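Undergrad: What follows is a protein structure lacking sequence information:
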């Protein structure tokens, strides 16, 4: 199976997952449905990122971005309500439940998600068009370049003093999902991927707490939680910084990235930690 075949298979797999996620959202089957939808949209955008020079792929990426924008407010409020319930703040949670239902109704009624799902039907043909124009080998090199470019951005973000941690979190997500989409051409180790996941989780906890602290200055009934959130925010950021330092030691040097960009296999730059591993999502060797 060549690079284009793997790419098409992964996109179709994500399309199936997105259909399932959307049904769960529409039927309100569980509290994680919207979260899973947003994760799969981000994974899709990571898969599409190396091919956005194609107008068809760029349009599909815009459709996926529209889904992310549509669902952001609902997810943020969903997480806040869960936090309020954990703290026994039933009144504050209840007063926000109606707003959450309204946002969910907006998501369900919107044509944005069905538009994305329909557009995905034509994606395999668009990928084949890129393959026919460039060739499978050039397609692989394009993906390698995208991986290395994002790794360099992450390295820069971590090493730059005062770099906004919200932006760094977004960069980390982009890099992680891109690498997980194409593990066989990733120049980093399995341990580095695991460190990325742990760092993303730590930054995510800090991100939520920081947003809640800011919100407590705007919404009077949240003021009583501000002190607790503020203390937890500081602790969460300290923990995230520890993870970031650990991750920085596991990222490849720039020299490794340059070799990978030239199209050499990962084994030419470092031991390939994914050799012989089966992708649990697709059932295929990575």
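TA: That came through, no problem. What you are looking at is a predicted structure, and each value in this text was computed from that prediction instead of being measured.
Undergrad: contacts and neighbour counts: CA atoms only from here.
TA: OK.
Undergrad: Excluding residues flanking it in the chain, which one is nearest residue 215?
TA: Distances taken as CA to CA, 6 or more residues apart in numbering place residue 222 nearest to residue 215, at 7.6 Å, with adjacent residues excluded.
Undergrad: For the one you found, grab the count of nearby residues.
TA: 16 (other CA atoms under 10 Å).
Undergrad: What of the one 3 residues further on?
TA: Other residues within reach of residue 225, judged by other CA under 10 Å, total 15.
Undergrad: From residue 215, how far out is it?
TA: For residue 225, the distance to residue 215 (CA to CA, to the nearest Å) stands at 10 Å.
Undergrad: quick one: residue 2 from residue 265, how far?
TA: Note on residue 2: its distance to residue 265, by CA to CA, is 14 Å.
Undergrad: For those two, indicate the residue with more neighbours.
TA: Higher neighbour count among residue 2 and residue 265: residue 265, with 18 against 10, using other CA under 10 Å.
Undergrad: okay, pairing it with this:
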């Protein structure tokens, strides 16, 4: 039975395996350049609800534009751009929930989450196809038995996922978009001028997310766990998403912090992609062996009178090439962890987090001026006393 809050098929109500399609580069030379709308100007001084609504509407426009490109067969970046815009929008709505209040209901936010999850399989297949095509052995004697079978498997998965996405996502997103846009526009109509400024709210969130980054990155480095690496990458993204809308208002510090976070995100993204790919290669090796065993079993039965083996179509399953890819991916995985330890442990991480906290404090200080002390009281001299004759006796004071 479908959930009440979503019109997606029931198979999407369950969270799929974690997506890897966020750190891969452009996979198609003919894709149009990714165009992001500039953020609204003067955000920091605006009331936090109005500024958050303006950023949300900009992200909603980006998602709508990318959704309109999903049907273009030569635009392999449309799905990536759509997912990024949705992810930024969801992060904004979650981060500024106290400021936005009930502008976007939780049910709508869950539908945005479901829309993102529904696109994960298609994007994952794109990323894995690009990686295997780039790193497959040279053609010839050592072309990698089983690699053509893996490519066919991933291409079929991508085609099926894209068929579902093109059929289901655009009409569902149009429904979500109308309601989210209505809620954000209502926030602009009633901007709550007494609310704290956007700078103060952003500074508070930057401090919170910086503490989260320290914790998650230390866990990822110590455990090397896939979930921990993913959590650290998400913490980096949330910091980026907070800084990027205000980068033009605080140059060059905000831009420099964004670039550092991008570098860290790239390392964590490649790590996570390889971890998920290694798991996929493990499944593929097992399924290739099972498919080959089924074919051998069918061939053995074909020796029975009246039975003929089914004709094989497509590339043959084999494990040698898949295991070679897995060994290579494993070496890259270990190299990336060494790079993470060398570039983002100890002093480099401490410097980054110190700069983030300093920037957050400056944002708050810029909109919360120090308290003004009242001017000193001037003592008035009584005219009669000021004209007292010299040598006159002072009045006696009562003890």
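TA: Right, received. Where do you want to start? Small disclaimer: the values here were computed from a predicted structure and weren't measured.
Undergrad: And the TM-score between them?
TA: Remark: TM-score between the superposed chains equals 0.79 [TM-score structural alignment, normalised by the length of the first structure]; 266 aligned residues with a CA RMSD of 3.1 Å.
Undergrad: So what does residue 51 of the first structure match up with in the second structure?
TA: Residue 51 of the first structure maps onto residue 96 in the second structure when the alignment is built from TM-score structural alignment.
Undergrad: Figure out how far the helix or strand harbouring residue 359 of the second structure is from the centre of its chain.
TA: Here residue 359 of the second structure sits within helix 347-367, counting by DSSP states H and E. Chain-centre distance of helix 347-367 of the second structure: 21 Å, with CA atoms, centre = their mean, to the nearest Å.
Undergrad: got it, and stretch 231-240 of the second structure?
TA: Offset of stretch 231-240 of the second structure from its chain centre (CA atoms, centre = their mean): 7 Å.
Undergrad: Name the residues of that stretch that are buried.
TA: 231, 232, 233, 234, 235, 236, 237, 238, 239, 240 (16 or more other CA atoms under 10 Å).
Undergrad: For the residue nearest to residue 215 of the first structure, list the residues it contacts.
TA: Taking CA atoms under 8 Å, 6 or more residues apart in numbering, we find residue 222 of the first structure in contact with 92, 215, 216.
Undergrad: and it, that's in a helix?
TA: Yes. Judged by DSSP: H, G, I helix; E, B strand; the rest coil, residue 222 of the first structure forms part of a helix.
Undergrad: What's the separation between the residue most central in space within the second structure and residue 264 of the second structure?
TA: Centroid check for the second structure by CA atoms, centre = their mean gives residue 237 as the closest residue, at 4.8 Å. With distances taken as CA to CA, residue 237 of the second structure is found 10 Å from residue 264 of the second structure.
Undergrad: repeat for residue 218 of the second structure
TA: Per CA to CA, residue 218 of the second structure is found 13 Å from residue 264 of the second structure.
Undergrad: Check residue 204 of the second structure too.
TA: Distance, residue 204 of the second structure to residue 264 of the second structure, by CA to CA: 22 Å.
Undergrad: more neighbours, those two?
TA: Neighbours were counted for residue 204 of the second structure and for residue 264 using other CA under 10 Å; residue 264 has more, 19 against 16.
Undergrad: what about residue 239 of the first structure, how many neighbours?
TA: Number of residues near residue 239 of the first structure (other CA under 10 Å) recorded here: 16.
Undergrad: Quick check: the aligned residue for it in the second structure?
TA: Counting by TM-score structural alignment, the partner of residue 239 of the first structure is residue 339.
Undergrad: so which strand or helix has that match?
TA: Using DSSP H and E, residue 339 of the second structure sits in helix 320-343.
Undergrad: chain center to that helix, what's the gap?
TA: 23 Å.
Undergrad: Same check on stretch 72-87 of the second structure?
TA: Centroid separation for stretch 72-87 of the second structure versus its chain: 14 Å, with CA atoms, centre = their mean.
Undergrad: in that stretch, what counts as buried?
TA: 75-87.
Undergrad: Among the residues you listed, name the ones in helices.
TA: Under the assignment DSSP state H, the buried residues of stretch 72-87 of the second structure contribute 78, 79, 80, 81, 82, 83, 84, 85, 86, 87 to helices.
Undergrad: which residues does the equivalent of the fifth one over in the first structure contact?
TA: Taking TM-score structural alignment for the superposition, residue 82 of the second structure sits opposite residue 37 in the first structure. By CA under 8 Å, 6+ apart, the residues touching residue 37 of the first structure are 18, 21, 22.
Undergrad: same thing with residue 112 of the second structure?
TA: Each residue near residue 112 of the second structure by CA under 8 Å, 6+ apart is listed here: 86, 90, 176.
Undergrad: Can you tell me which of these carry over to the first structure?
TA: For these, the subset whose aligned partners also touch in the first structure (both residues aligned by TM-score structural alignment, their matches' CA atoms under 8 Å) is 86, 90, 176.
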